[in-house]
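Enquirer: model the following, please.
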Amino acid sequence: MCGRYATTRSEADLSDLFDAVDVTEGLGPSWNVAPTDPVPLVRISASQADARVLDTARWGLLPPWAKDTRGAAKMINARSETVATSPAFAPSFARRRCLVPADGWFEWVRTGKERQAFYMTPADGSVLAFGGIWAPWGPEKMRTVSVLTTAARGDLARVHDRMPFILPPDRWAEWLGDEGGELLRPITERELAAIDVRPVGPAVGNVRNNGPQLLDPPPKATLF
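Expert: I've put the predicted structure just below:
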């Protein structure tokens, strides 16, 4: 799964990187994004002449039939294997795909009685784009979003059996467009190898903690 991640670039930087119009209204950076937090996403907007917009959504997709927001934390991820057929996710996958910008994501590995946190991030510091789907919910059409996940591979599989569904830049337009195609093909081995696995300290485990210090390596840590 992907239950915690970092997205720290400014709206101006994200707008430039994704060639999108910024309509986020001051969403700040976070080194510890948690379920139900507001997050940036890139989507196609009919009101902007079908241009890309950098927008904000609540993390945890709510289908139209949800009576309240209590189930949102359980809907932060959509499995790529079933997203096209799931009653909760299929309508959004067909019509409301989006990109979720990230610097990297966190997972934990249990070693005895302890849990070691790891941060997965591009070695060159480039932006990640998670494949996402969004849906409006409630009378006010609150925007909600889920991040797709897929089977982890390589060193990432040693941390967790799932990983975010990552889209390289040359596939952004295809994902956001109306064309079908092979949308759910995995990233290449070369793209996978460009992602580092870095141990970080335990502070990221508390959702109240935030700041760049969460990415610092602990005094003593091993990769696995």
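Enquirer: going forward, measure contacts between C-alpha atoms and count neighbours the same way
Expert: OK.
Enquirer: in stretch 175-183, which residues are buried?
Expert: Within stretch 175-183, the residues that qualify as buried by neighbour count (16 or more other Cα atoms under 10 Å) are 175-176.
Enquirer: stretch 25-32 now?
Expert: 29-32.
Enquirer: dump these to TSV, plus distance to residue 215 and secondary structure.
Expert: Converted to TSV, the buried residues of stretch 25-32 look like this (distance: Cα to Cα, whole Å; DSSP: H, G, I helix; E, B strand; the rest coil):
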residue	distance to residue 215	secondary structure
29	14	coil
30	12	strand
31	8	strand
32	10	strand
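Enquirer: another for comparison:
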Amino acid sequence: MCGRYALTLTPEELKEILGLLELGAFPARYNIAPTQPILVVVSGQAQERGSNLPDRRAVLVRWGLTPSWVKDPKEFPLLINARAETAIGKASSRAAMRHRRVLVPASGVYEWPRPSKERNEKPQAYWIRPRRGGVVAFAGLMETWSSADGSEVDTGAILTTAANASIATIHDRMPVVIKPEDFARWLDCKSQEPRDVADLMQPTDEDFFEAIPVADKVNKVANMGADLQTPLVVETPQKPPGKKAGDGQLSLF
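Expert: This is a model prediction of the structure:
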């Protein structure tokens, strides 16, 4: 799953890369967590009318998708991720897949391996970022939930898929990455039905990401500094005397 990520590029860089008409100032965010406001990109009116002119807009939504049919959000599970394999047909994501597909820009994500039941070890945190730097755009969904008093809340989720081989050593899921050449097709909910963009919801190339061990400071949402991404030197455990290399020893990579 994707439960924590960062967005540290400047508004000017994001505006150029994502083809945004306007983008106000905002601070670098090194530890974005569920229920917090996140920036998502939606298509503009020109794209909806079939124009090739980029006029995408950036909006803020609450991270945690709430379908419009939910009566009480407190009784609905926090849906920060939606599985790409079932998003088209599942009730919680079906309408958003058809009408409200978005891009979620990020500088990278944090991930923790699933804890072992046999060993009482603290999971090692990893900062997973594009190997070439810059921004990555995750496939996302957006819904507007309306309360009984008429107030509205825009909400969103990140689509995930089965991890590729390089990420699978850390976690079995990874965010769906939309390539720049596919931005327009993914955002086009007028002429591109969910089945037309199903091919985009695949694991990204094996060498797209690099995984960097980082300190467990990222585990706490209150920690928000750039030092969260400082590489951590992970010591290799000493082999017991008499053991040969590869004899019963497991490696993360």
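Enquirer: coming back round to it: now, which of the buried residues of stretch 25-32 of structure 1 sits nearest residue 172 of structure 1?
Expert: residue 29 (22.2 Å; Cα to Cα).
Enquirer: and the closest one, how close does it get to residue 197 of structure 1?
Expert: Separation of residue 29 of structure 1 from residue 197 of structure 1 (Cα to Cα, to the nearest Å) stands at 22 Å.
Enquirer: residue 28 of structure 1 too?
Expert: Using Cα to Cα, we find residue 28 of structure 1 at a distance of 25 Å from residue 197 of structure 1.
Enquirer: what sits closest to residue 63 of structure 2 if chain neighbours are left out?
Expert: Using Cα to Cα, 6 or more residues apart in numbering and skipping residues adjacent in sequence, the residue nearest residue 63 of structure 2 is residue 35, 4.7 Å away.
Enquirer: run a quick neighbour tally on the one you found.
Expert: When neighbours are defined as other Cα atoms under 10 Å, residue 35 of structure 2 has 16 of them.
Enquirer: just residue 67 of structure 1 next, same as before
Expert: For residue 67 of structure 1, the count of nearby residues is 11 (other Cα under 10 Å).
Enquirer: what does it correspond to in structure 2?
Expert: Superposed on structure 2 with TM-score structural alignment, residue 67 of structure 1 falls opposite residue 71.
Enquirer: now residue 88 of structure 1
Expert: By TM-score structural alignment, residue 88 of structure 1 lines up with residue 92 in structure 2.
Enquirer: shouldn't that match be within a strand?
Expert: No. If the criterion is DSSP: H, G, I helix; E, B strand; the rest coil, then residue 92 of structure 2 is coil and not within a strand.
Enquirer: for it, which non-adjacent residue is spatially closest?
Expert: Excluding its sequence neighbours, the residue lying closest to residue 92 of structure 2 (Cα to Cα, 6+ apart) is residue 67, at 5.9 Å.
Enquirer: what's the helix or strand for that neighbour?
Expert: Under the criterion DSSP states H and E, no helix or strand holds residue 67 of structure 2.
Enquirer: so who does it touch?
Expert: When contacts are counted by Cα atoms under 8 Å, 6 or more residues apart in numbering, residue 67 of structure 2 touches 92-93, 143-145.
Enquirer: name the nearest of these relative to residue 252 of structure 2.
Expert: residue 93 (33.9 Å).
Enquirer: ok, that closest one - how many residues close by?
Expert: When neighbours are counted by other Cα under 10 Å, residue 93 of structure 2 comes out with 25.
Enquirer: correct me, but it touches residue 80?
Expert: No. In this structure, residue 93 of structure 2 is not within contact of residue 80 by Cα atoms under 8 Å, at 11.5 Å.
Enquirer: okay, helices next: where are they in structure 1?
Expert: Counting by DSSP state H, structure 1 has helices at residues 11-18, 90-95, 172-176, 189-193.
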